[in-house]
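S.K.: What follows is a predicted structure for the sequence shown.
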Amino acid sequence: MQFNDLLNAICEAIKTRLPELKVCEIHGGRFTLDELKKISTRAPAVYVALLGTDAAAAAATGQPEVPLKLAVFIVAKDEVGLSRTAGALNLVEVLLQMVKNDTWQQPGVLEARSITTKNFYNGDLHKSKIALWGVSWVQPILLGDAPWLDGNPVNVTIYASRESKQVTS
């Protein structure tokens, strides 16, 4: 299992379950207020992020098991007949159920644990008429036979400005 594959699978599952979202995409992590103001025009939205990992350990299979710290951030705004708070809470409930019961149809993904929610409400968000909630969890994955484990050089493509360069690490 590769990190990007899991993030893409989570996004696709959310888009399938919640087709009325204006946005569901991978995000680099937490938000600044300025960024939230810019993206709030495309609410309701869900952003999926990998926040880090816990220490890897060997699973019973001998494969490296890495607990990923994942989160989905929910951005909602007032809609006709539905407040931003109610809309955000509706999405939180659906996403809690999805996280609790899903391995995202990916091999090597284990059951989620330590599922929590957080309301990021503050005065600035209130003035911006945005609701921001997060659902976070730990989802262990088995790395499996990664191409870099054989000791040979690994080619990684790095994009800098508009040029593509091959780097061997």
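M.R.: Looks like it came in fine.
S.K.: CA only for contacts and neighbour counts going forward, please
M.R.: Noted.
S.K.: Lys118 touches Trp133, doesn't it?
M.R.: Yes - at 5.6 Å, Lys118 counts as touching Trp133 under the criterion of C-alpha atoms under 8 Å.
S.K.: Following element in sequence after the top helix by length along the chain, please.
M.R.: When the chain is parsed with DSSP state H, its longest helix is helix 84-101. As assigned by DSSP states H and E, the chain's next helix or strand after helix 84-101 is strand 113-119.
S.K.: any residues touching that next one, and which ones?
M.R.: Val92, Leu96, Val99, Lys100, Leu132, Trp133, Gly134, Val135, Ser136, Trp137, Val138, Gln139 (C-alpha atoms under 8 Å, 6 or more residues apart in numbering).
S.K.: List just the nearest of those residues to Glu111.
M.R.: Gln139 (6.3 Å; C-alpha to C-alpha).
S.K.: check contacts around the closest one.
M.R.: Pro67, Leu68, Lys69, Leu70, Val109, Leu110, Glu111, Ala112, Arg113 are the contacts of Gln139 under C-alpha under 8 Å, 6+ apart.
S.K.: which among those residues end up buried?
M.R.: Neighbour-count burial (16 or more other C-alpha atoms under 10 Å) is assigned, among these, to Pro67, Leu68, Lys69, Leu70, Val109, Leu110, Ala112.
S.K.: Of the residues you listed, just say which sits nearest to Ala49.
M.R.: Among these, Leu70 lies closest to Ala49 (C-alpha to C-alpha), at 5.8 Å.
S.K.: Hmm, Ile141 and that closest one touching each other?
M.R.: No - the criterion here is C-alpha under 8 Å, and Leu70 misses it with Ile141 at 11.6 Å.
S.K.: Included below, for side-by-side comparison, is a second structure:
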Amino acid sequence: MRTLQELLAAVVSDLAQLDGVRACEAFGGRFDLAGLERFGAAVPAIRVAILRIPASRTVDTGELDVDVEMAAFMITRDEHGQSRDQQALDLASRVMAAVQAARWGLSKIHPARNIRAENIYSSPAQAKGVALWGVSWISRLRMGRNAYAPVDGSMPEIWARDGRSGEEPEPVVTTGGQP
């Protein structure tokens, strides 16, 4: 069974590995300049959040497919001969590529879709000497318990009877999954 917390932790762990990122942490929601002032950041930094669950549906196995809207917020400053804007664009590009290709080490996740980037420019951010960019996407995560999964490691027997023959049923050999 997968959880939203597992997904968030996996995304944070993977994005923290991007070259040049000094800090990558989970964040409670949309990141803005007020968040930077409250929590600070060693830059370049990424803050990752689950923003909302716009849709979910139950599948035939009894599990739940959940569309998870996530975002990664990049914070940069002028340093090492590169402007904060150049660094932010570079990091946003690398985050978009990572999101598109990643399955975050999880087995029950679909490829990301609706990957978008947004410049979160503001005059106060400019005055603080930082650039803020956000990359958002939707990942579909399968959650819950598969009603057809073997409980003890063995496969369930499925019996079938032809009602016209009157013969005793024979077990149908299964290889797993849903009957």
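M.R.: Structure received. A quick note: this is a predicted structure, and the numbers were derived from the prediction, not measured.
S.K.: Can you calculate the TM-score here?
M.R.: Between these two chains, after superposing, the TM-score reads 0.79 (TM-score structural alignment, normalised by the length of structure 1); 145 aligned residues with a C-alpha RMSD of 1.8 Å.
S.K.: before we move on, back to that, may I see the PyMOL selection of the buried members of the contacts of strand 113-119 of structure 1?
M.R.: Remark: buried members of those, expressed as a PyMOL selection using 16+ other C-alpha under 10 Å:
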select buried, resi 92+96+99+132+133+134+135+136+137+138+139
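S.K.: Max pairwise distance over the contacts of strand 113-119 of structure 1: which two?
M.R.: Taking C-alpha to C-alpha, no two of the contacts of strand 113-119 of structure 1 sit farther apart than Leu132 and Gln139, at 22.3 Å.
S.K.: tell me the centre residue of structure 1?
M.R.: Val48 (2.3 Å; C-alpha atoms, centre = their mean).
S.K.: Mean deviation, the one helix or strand it maps to versus structure 2?
M.R.: Using DSSP H and E, Val48 of structure 1 sits in strand 45-53. Strand 45-53 of structure 1, aligned to structure 2 and superposed, deviates on average by 0.4 Å (mean C-alpha distance after the TM-score superposition for structure 1).
S.K.: Mind listing what's buried along that strand?
M.R.: Buried residues in strand 45-53 of structure 1 (16+ other C-alpha under 10 Å): Ala45, Val46, Tyr47, Val48, Ala49, Leu50, Leu51.
S.K.: how far is it from where the chain is centred?
M.R.: Mean-position distance between strand 45-53 of structure 1 and its chain equals 3 Å (C-alpha atoms, centre = their mean, to the nearest Å).
S.K.: Stretch 22-35 of structure 2 too?
M.R.: 16 Å.
S.K.: For that stretch, give me every contacting residue.
M.R.: For stretch 22-35 of structure 2, with C-alpha under 8 Å, 6+ apart as the criterion, the contacting residues are 8-9, 12-13, 15-16, 41-51, 71, 73, 120, 124-125, 132.
S.K.: Structure 1: strands as residue ranges?
M.R.: 23-26, 45-53, 57-58, 64-77, 113-119, 130-142, 155-160, 163-168 (DSSP state E).
S.K.: so where is the second one in structure 2?
M.R.: By that I understand strand 45-53 of structure 1. Using TM-score structural alignment, the residues of structure 2 aligned to strand 45-53 of structure 1 are 45-53.
S.K.: Quick one: end-to-end length of stretch 75-93 of structure 1, please.
M.R.: Counting by C-alpha to C-alpha, to the nearest Å, you get 14 Å between the two ends of stretch 75-93 of structure 1.
S.K.: got the buried residues of strand 45-53 of structure 1 as JSON lines, with distance to Thr85 of structure 1 columns?
M.R.: JSON lines is the format used below for the buried residues of strand 45-53 of structure 1 (distance: C-alpha to C-alpha, whole Å):
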{"residue": "Ala45", "distance to Thr85 of structure 1": "13"}
{"residue": "Val46", "distance to Thr85 of structure 1": "15"}
{"residue": "Tyr47", "distance to Thr85 of structure 1": "17"}
{"residue": "Val48", "distance to Thr85 of structure 1": "20"}
{"residue": "Ala49", "distance to Thr85 of structure 1": "22"}
{"residue": "Leu50", "distance to Thr85 of structure 1": "25"}
{"residue": "Leu51", "distance to Thr85 of structure 1": "25"}
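S.K.: Just the closest of those residues to Lys77 of structure 1, please.
M.R.: Nearest to Lys77 of structure 1 among these, with distances taken as C-alpha to C-alpha, is Ala45, at 9.5 Å.
S.K.: give me the number of residues near the closest residue to that closest one other than its chain neighbours?
M.R.: Setting aside the residues directly before and after it, Ala45 of structure 1 is nearest to Val23 in space (C-alpha to C-alpha, 6 or more residues apart in numbering), at 4.6 Å. A count of nearby residues for Val23 of structure 1, using other C-alpha atoms under 10 Å, gives 17.
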